[in-house]
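J.: Just need the structure, nothing else, for what follows:
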Amino acid sequence: MMQTEITYICNACGEDIVIPLDPSQGSEQQFVEDCPVCCRPHVIHIQIDPNGEATAWAEPEQDYD
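T.: Okay, here's the model as predicted:
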């Protein structure tokens, strides 16, 4: 069965955040999303291996203005 959701841990508030997983976007994905608990923006990284196993992690978004 194909994985449809994945969890990452918000590094600001420590909550487990569940997000939808879209394998059609490629085996390496990166996007910005606000934590639904603390509202801080994070860069979410997703990697999907050849067996379909997905891993997700988050890093704080940095503003370089």
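
J.: From here on, just use CA atoms for contacts and neighbour counts.
T.: Noted.

J.: Look up the closest residue to Gln29, ignoring the ones flanking it.
T.: Closest residue to Gln29 apart from its sequence neighbours, by Cα to Cα, 6 or more residues apart in numbering: Ile46 at 5.0 Å.

J.: before we go on, could you also do this sequence so I can check it against the first one:
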Amino acid sequence: MSEDVVFLCDNCGEENLLAIRQSGDSIVEFWEDCPFCSATNLVHVERDEDDNSEVWCESSFRDGLHPLATVRNPTGN
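T.: Just a heads-up that it's a prediction; the model follows:
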């Protein structure tokens, strides 16, 4: 079963409509690109005991967030 949720891009403020598959988890987080400004947003969906959803996000363009931002040094230096 899926649920339509709306989040505002944290970078440009545009509304984004998403269909997310409901899981048994009360908190779900995932990365989603804004189709308007291309910012990658960390989207949080939190459900309460009555199955009401609260959605908010953080932009990768602020505070250095990005799913690919972790830099690993293979030489250990």
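
J.: Next up, the contacts around the residue nearest to Gln29 of structure 1.
T.: Under the criterion of Cα atoms under 8 Å, 6 or more residues apart in numbering, the neighbours of Ile46 of structure 1 are Ser27, Glu28, Gln29, Gln30, Ala54, Thr55, Ala56, Trp57.

J.: again, only this time at 7 Å
T.: Glu28, Gln29, Gln30, Ala54, Thr55, Ala56, Trp57 (Cα atoms under 7 Å, 6 or more residues apart in numbering).

J.: in what helix or strand does the alignment partner in structure 2 of the third one lie?
T.: Using TM-score structural alignment, the equivalent of Gln30 of structure 1 in structure 2 is Glu29. Element membership of Glu29 of structure 2 [criterion: DSSP states H and E] is strand 27-33.
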